[in-house]
Structures are given as C-alpha cells and as structure tokens.
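Asks: Predicted structure and sequence below. I'll ask about it afterward.
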Amino acid sequence: MRVGGSDIFHGYCIDVFNAAVELLPYALPYKFVPYGDGHSNPVKTDLLYMITTGAFDAVVGDITITTNRTKMVDFTQPYIESGLVVVAPVQKLNSSAWAFLRPFTPMMWCVTGLFFLAVGVVVWILERRTNDDFRGHPRRQLVTVAWFSFSTLFFSHRENVNSTLGRLVLIIWLFVVLVLTSSYTASLTSILTVEQLSSPIKGIESLMASNDPIGYQHGTFIDTYLTEEFNIQRSRLVSLNSEEEYEKALKDGPQKGGVAAIVDMRAYMELFLSTRCDFSIVGQEFTKMGWGFAFPRDSPLAIDMSTAILKLSENGELQKIHDKWLARKACSSEGASKK
C-alpha cells in the first residue's frame, strides 16, 4: 500500500521485508518501485519474469511459491503459510424452542428410538421365562418392555435382569447409552453457547459437485490450479480484482450474476473477513503453500533473507506482524453474524 504519491509503502509484506533486512549482517540499500496500475491486480508470473530480464532486482509482495515459479527465480523461506480456502456467505441459525432436537438428525433420532425398543424386546425374550418382572398380562408385558427400554436412558430401570446373556446385553447397551448421552450433551452445549453458522457450501468438494460460478483473484495461479487439479470448467470461474468486488459478487450470488463462493489464499481471506461478518471460511484448507520474496537465480540474498525470516519466526516478531495486519477485528476466527 503506497502512502499518497510518496516512496513510502506500508503493508504486511513490506513490514516483514523491512524487519528481515534489519537482521542482515550487512547494510542493504533498496528502493521500492510499485508495479501495476493500482486498480487491477497484475499477473504475478509477468512480474517475476521481469527479474529474469533485469528490470527488477527482487520482488517483495504476496507471491505464492509454486513449482513453475521456482524455475524462473529463487524464493526465500516462506514467511507465511497460506493455502487455498473457500469463502461463502453464511447465515446464523436462530435459537428456537426445538433447539434440543438439533444435536441429532431426524434419522439419528429414529434409529436411536428403534434401538431402545429392540434392546427392550431382546431383554424381554431372554428374561420372560424365568423373571417375574417380565411376565404377566400381555398389556403389562408391553408396558414393561417400553418402560425398561427408555428408563435405561437415565439408568433408572427397576426390573432385575437375572440371566447371564441378558446382563451382557444390558451392560453393552448401557455403555452405548452413555456414549449417546455424552455426545448429545456436548452437541447441545455447543449449540446453545457457540454461535452457529450455516452455509449451503461445505467446501471445495461441494463446489466441484455444483455448477455455480466461483470467484478468484485476477492475476493469480488459482484459475489454472482449479481447472487442472480439480477439473472445474473454466467457464465457471469469475475473475475479481478487489475486496469490494468480492463482497458484491458474494452478496449478489449466482441468481444475480455473482458467485456462490470465492477460492483464494487464506491470508487474503483473513484480511477480507476481518470486517465482513456475513461471510466465512467453509470447509478445510485444501492446499499447503506459502509466500516468499523472489530474487534472481543463485542470488545469495535469497539465502540470507531466508535466515533472517527464520530468526523473525523464532523471536515472535513474525507473528506480531501477522496479528497487526491480518488479525480479525470485528468477527471471530471462523466468522460471525453481523451485529
């Protein structure tokens, strides 16, 4: 980020570079020269090519280290790990009187109820010939089976189980009940205490399975990566230039000519999401890449700067710079609803 029309620049990458230069064992005079028109993102590969022609001595910026790019220039040690992530609109799940049903799906509730009844029937079959608690009028036996089944949920069954096989079945079932109740309690506690966000997009897999348009940052390798590695049709990819275009495309959605989600580097998205709580990272980071500073091939500066970056990482300065520029300000790390 250029300050006015001066030669002073600020930003995450600039701060990391300046901090690393200060740790070099020798003085390194340098001057920052902006590249691009300031409106659209330049093609990073073209920028790196200018190092090979001698137009630039190095490139300082958000340059992702890829295999093809290492054939052109030498990179430093990555100063940030920033894989690709998917960002999509999210909505808050409102609390309701039926929130206690949310920890399990309808299918899970049905299966659990059937298992309760099945265990009651199995114990009744094993006990009814020798145990008076499971004998009597058919209606009484039916009530006993139902009561015994669901009373095990609270470990409060009154009927004695005498047979060895019946006790074995009951012990196994009580352990299953303990696991079920523990899982239910943990899930319900999370629902009631943690803000729940929902999105139809679950990650890169759901994007691959759909036909919705996908946004990406202009001038990066992402379009080629998605088409070659994930076989996503290039016609689905929409090139975007700025955070404002990201926000508008996500809000419009596919119905109004926007996009269903955006695929970009995590570091960009952390900055984008720092003040935009209507969107969130969905799914897992599906690549492991990093940013580095680029120098001509066989340049000793690449090695020296790598050593300086490692020192910044060890003394905690690298994390401080990260938190200064990329820490979320208005939302939690996984997104929050608008307040």
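Replies: Okay, I see it.
Asks: drop to CA atoms for contacts and neighbour counts, all remaining ones
Replies: Fine.
Asks: For residue 12, see how far away residue 20 is.
Replies: Separation of residue 20 from residue 12 (Cα to Cα, to the nearest Å): 12 Å.
Asks: And those two? Which one has more around it.
Replies: residue 20 (21 against 17; other Cα atoms under 10 Å).
Asks: and here's the other structure:
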Amino acid sequence: MEPEGGANRRRIDAAVARLSGGRPHTVIRLAAAAAAFRMPPDANDRDVLEAPLRLAGDGAPERPVAEVLLQELLMDQLPVKLPTEHRDEWLDLLTHLSVAHDEECADVLLRHHQAGHVNRLTAHQVATLLTDTGWPSCGRHFIGDFGLRQMLVHRLYGLRPGGAAWYADHHLLRDHYGRGAADGEPPGGEAFGSVVTHRMNHHLVSGGADDVADHLAATLPGRPREWCAELLEIAQAPYPGGADARRERAQGLVVATGPALRRTVDQLLHAVWLCEERTRPTGQETARTLAQLLVLLSIMEFEGAGQLGKVATQWSDLAANEQPLLRCACTEQLGRRR
C-alpha cells in the first residue's frame, strides 16, 4: 500500500501539472506553495491555489499562491495597448470573463461590469489584448488558457461572500440566453449548438442542476445523438466553491426525484460534469459509473435508446484514461508548455 504522504504528493503534482500547463514559472510557484500542503485525494485542483506563498527577499507576508501568480502573470505584464483608464480594472474584468464562452457572452459581462464608463472595452478588444500578450485562444472558452482560467474562476468565487459574484455573473448570462432562447435566436459562437444549451450551462453551475436534469430527461427520447452532444456542452463547466456532492449524486447516493429516466439522467449529468471539469480525479470509478448509467438508459423503452450502448463504451474508455469527453483547445493544452 502506498504511504499517505506519497498519495498526497502525487495528487499535488497532478494538480500543479494541470494548473500550470507546464509553464516553468507557474510550476515553480505552485510547487513551492504546495510543498507542505495537504490535499485529499478527491480534492479539486483549485484547492491548491489557496496554498500560502512567501516570496524570498521581499519581506512581505504570505499570500495565496493564486494571488501572487495573477499579479505576476497579468498585472505585472499588462498589454502594451491596454488603455490607461482600464489598467486598474484589468484583473477584475478578466475575473468576470472567466465564466464567458465566446465574445457575445463576454460582451454581456463587460457591458454590465463597465456600466457608466464612457470608454468601455469590448470583448473583441479584450480577446486581441490577450492574444497580443501570448495567451492562447479556445473556441469554447473566452479565457483560452486552462490554468489561467482556473485561477480567475477561483478568484471570482472568492470576490464576495458565499460566491455571490460567481452566482451573479452566471445568473446574468442565464437570463440573457433565456431571452435569446425565447426569441429563437441562433447560437452566437461555436461552443454551443443552441442558445437553450448555452443557457442551461450557466443555469447548471448557479444552482439549477435539478432544472437541467428535468430538461435533459424531457429532450432525450427520439434524439440520443443530438442529446449526447448537448449534454457534453452543458456539463463542460466549472463547479462552484463549497461542498461537492457530484460523485455521490452520480453514484445514486443522493436521492433524486421523478421516474427512472429522470433519475438516471440526473446521475449521468453529474458524472459527466465531474469528468468535464478536468480538475478532479476521475479514472476507473467514474468510467464504470458512466458505462453503467448509459447502459441502463440504453435498455429503457424510448425511441433511440439502443444507440446509447455504443456511447457507453466510448465515454467510459475516455474517462478511464483521464481524457476529456468533449475536446477543446484548452484540453489540448493540458500538460504542454506555452
């Protein structure tokens, strides 16, 4: 049996690898902060961002390593073309944009958080400034660097007590895309196949998991192929701070309501969400859960159910090998140097 300290070290090393993207400076900072950090096996990678770091030689008190890195990566390397009036708010704006998927999504947030400003930044301008300073792009995430986005998401949740800033931003976007869905608008980017799916993504991460499960259960019969794509788009999302019961809910240890189809869809939603966040261990256990739930759905009596048997094999194989179910530029960056 592996010593407890060895398991903790391996868990921290995995978190550092994902959060750093292999960037040497970020690896050094995270590794130094996490040297004495205790990380439970089922912890979220973002937990390590709270590890304290004292910079040698500056006499300053310890600060969370995420705070140090965001200062060094963003505020100490401001884009040359960033207008002077936006320099003090650059970190705050990017923090809110960490939950955006495309430029339309980002513009909704920017209009809200720059209300009253005479000269406002647009999403296109911000995207250009990020590219100019060497940050990668992703068609599914406005902040296209996985590690940077995790740091900003972590900061967003902590901006106000109880994650209030997190919930406010997601509710703003949920309501925006709710109006778009009602008006029959087409999706604005490549991240989602429909405005409804985009809305459900923001609803899922801001307290609407039960509603999302209801929606998915109602839209599955007769369209399993399209439904699987929508499920992946909805569930490729970060989990808010606080207690995480997704694993228990996926395994049926949390009582769900409704008929068998709805209960099974609820479990599958949480299993896929766990896989797609990419910041918690999944592996064989989650792979088995995915396979069991999809096989269970495949033998239920609704049109197209049998097609889910093949999906069970595909998704469980990916999960067993810690591979994303829905690929994007961010997932391709994991473990690579920039």
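Replies: Perfect, I can see it now. It should be emphasised that the depicted structure is a prediction, and the values quoted were computed from it without experimental measurement.
Asks: May I have the TM-score of the superposed chains?
Replies: The TM-score (TM-score structural alignment, normalised by the length of the second structure) is 0.26; 153 aligned residues with a Cα RMSD of 6.9 Å.
Asks: any idea where the strands of the stretch 51-200 of the first structure begin and end?
Replies: Here the stretch 51-200 of the first structure has its strands, by DSSP state E, counting those that start in this stretch, at 74-75, 80-81, 84-89, 91-92, 197-198.
Asks: In TSV, list these along with mean neighbour count and distance to residue 140 of the first structure.
Replies: Shown next, in TSV, are the strands of the stretch 51-200 of the first structure (neighbours: other Cα atoms under 10 Å; distance: least, Cα to Cα, whole Å):
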stretch	mean neighbour count	distance to residue 140 of the first structure
strand 74-75	24	79
strand 80-81	18	66
strand 84-89	24	55
strand 91-92	16	48
strand 197-198	16	47
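Asks: Could you dump those into TSV and include distance to residue 223 of the first structure?
Replies: Formatted as TSV, the strands of the stretch 51-200 of the first structure follow (distance: least, Cα to Cα, whole Å):
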stretch	distance to residue 223 of the first structure
strand 74-75	22
strand 80-81	20
strand 84-89	12
strand 91-92	28
strand 197-198	27
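Asks: From residue 288 of the second structure, how far out is residue 309 of the second structure?
Replies: 13 Å.
Asks: At which residues are the helices of the stretch 101-250 of the second structure located?
Replies: Remark: helices assigned in the stretch 101-250 of the second structure by DSSP state H, counting those that start in this stretch are 103-113, 123-132, 146-158, 164-182, 195-204, 209-219, 224-235, 246-250.
Asks: Just say which of these is most tucked in.
Replies: helix 195-204 (a mean of 25; mean count of other Cα atoms under 10 Å).
Asks: Just put the helices of the stretch 101-250 of the second structure in a markdown table and tack on distance to residue 263 of the second structure.
Replies: Below are these laid out as a markdown table (distance: least, Cα to Cα, whole Å):
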| stretch | distance to residue 263 of the second structure |
| --- | --- |
| helix 103-113 | 31 |
| helix 123-132 | 39 |
| helix 146-158 | 29 |
| helix 164-182 | 24 |
| helix 195-204 | 16 |
| helix 209-219 | 8 |
| helix 224-235 | 15 |
| helix 246-250 | 10 |
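Asks: Which stretch among these approaches residue 260 of the second structure most closely?
Replies: helix 209-219 (9.9 Å; Cα to Cα).
Asks: Give me the angle between the closest one and helix 195-204.
Replies: For helix 209-219 of the second structure against helix 195-204, the angle by axes from the mean of the first three to the mean of the last three Cα atoms, to 10 degrees is 150 degrees.
Asks: elements contacting helix 209-219 of the second structure?
Replies: If contacts are counted by 3 or more Cα pairs under 8 Å, 6 or more residues apart in numbering; DSSP states H and E, helix 209-219 of the second structure sits against helix 195-204, helix 224-235, helix 260-277.
Asks: Mind checking those for the one nearest to residue 71 of the second structure?
Replies: Closest approach to residue 71 of the second structure among those is made by helix 260-277 (24.8 Å; Cα to Cα).
Asks: Buried residues, that closest one. List them.
Replies: Neighbour counts over helix 260-277 of the second structure (16 or more other Cα atoms under 10 Å) mark 261-277 as buried.
Asks: nearest to residue 97 of the second structure, of the helices of the stretch 101-250 of the second structure?
Replies: Ranking these by proximity to residue 97 of the second structure (Cα to Cα) places helix 103-113 first, at 5.9 Å.
Asks: quick check: angle from the closest one to helix 123-132?
Replies: Going by the same axes, to 10 degrees, helix 103-113 of the second structure makes 110 degrees with helix 123-132.
Asks: Mind giving me the packing neighbours of helix 103-113 of the second structure?
Replies: helix 90-97, helix 123-132, helix 164-182.
Asks: could you dump those to a markdown table with distance to residue 314 of the second structure?
Replies: Below are these laid out as a markdown table (distance: least, Cα to Cα, whole Å):
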| stretch | distance to residue 314 of the second structure |
| --- | --- |
| helix 90-97 | 33 |
| helix 123-132 | 34 |
| helix 164-182 | 31 |
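Asks: among those helices, which is nearest residue 151 of the second structure?
Replies: Among those, helix 90-97 sits nearest to residue 151 of the second structure (Cα to Cα), with 8.6 Å.
Asks: Give the buried residues for that closest one.
Replies: Under 16+ other Cα under 10 Å, the buried positions of helix 90-97 of the second structure are 90, 91, 93, 94, 95, 96, 97.
Asks: Could you dump these into CSV with distance to residue 146 of the second structure added?
Replies: Converted to CSV, the buried residues of helix 90-97 of the second structure look like this (distance: Cα to Cα, whole Å):
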residue, distance to residue 146 of the second structure
90, 19
91, 16
93, 17
94, 14
95, 13
96, 15
97, 13
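Asks: ok, those vs residue 4 of the second structure, which is closest?
Replies: Closest to residue 4 of the second structure, out of all of these and judged by Cα to Cα, is residue 95, at 35.3 Å.
Asks: Name the single longest helix found in the first structure.
Replies: The residue-count maximum for a helix in the first structure (DSSP state H) belongs to helix 164-193.
Asks: how about it: buried residues?
Replies: Residues of helix 164-193 of the first structure classed as buried: 166, 167, 169, 170, 173, 174, 177, 184, 188, 191 (neighbour count, 16+ other Cα under 10 Å).
Asks: just to revisit the earlier point, so which of the buried residues of helix 90-97 of the second structure comes closest to residue 230 of the second structure?
Replies: Nearest to residue 230 of the second structure among these, counting by Cα to Cα, is residue 97 at 22.7 Å.
Asks: Apart from its chain neighbours, what residue comes closest to residue 235 of the second structure?
Replies: Counting by Cα to Cα, 6 or more residues apart in numbering, residue 235 of the second structure lies nearest to residue 273, which is 4.6 Å off, once chain neighbours are set aside.
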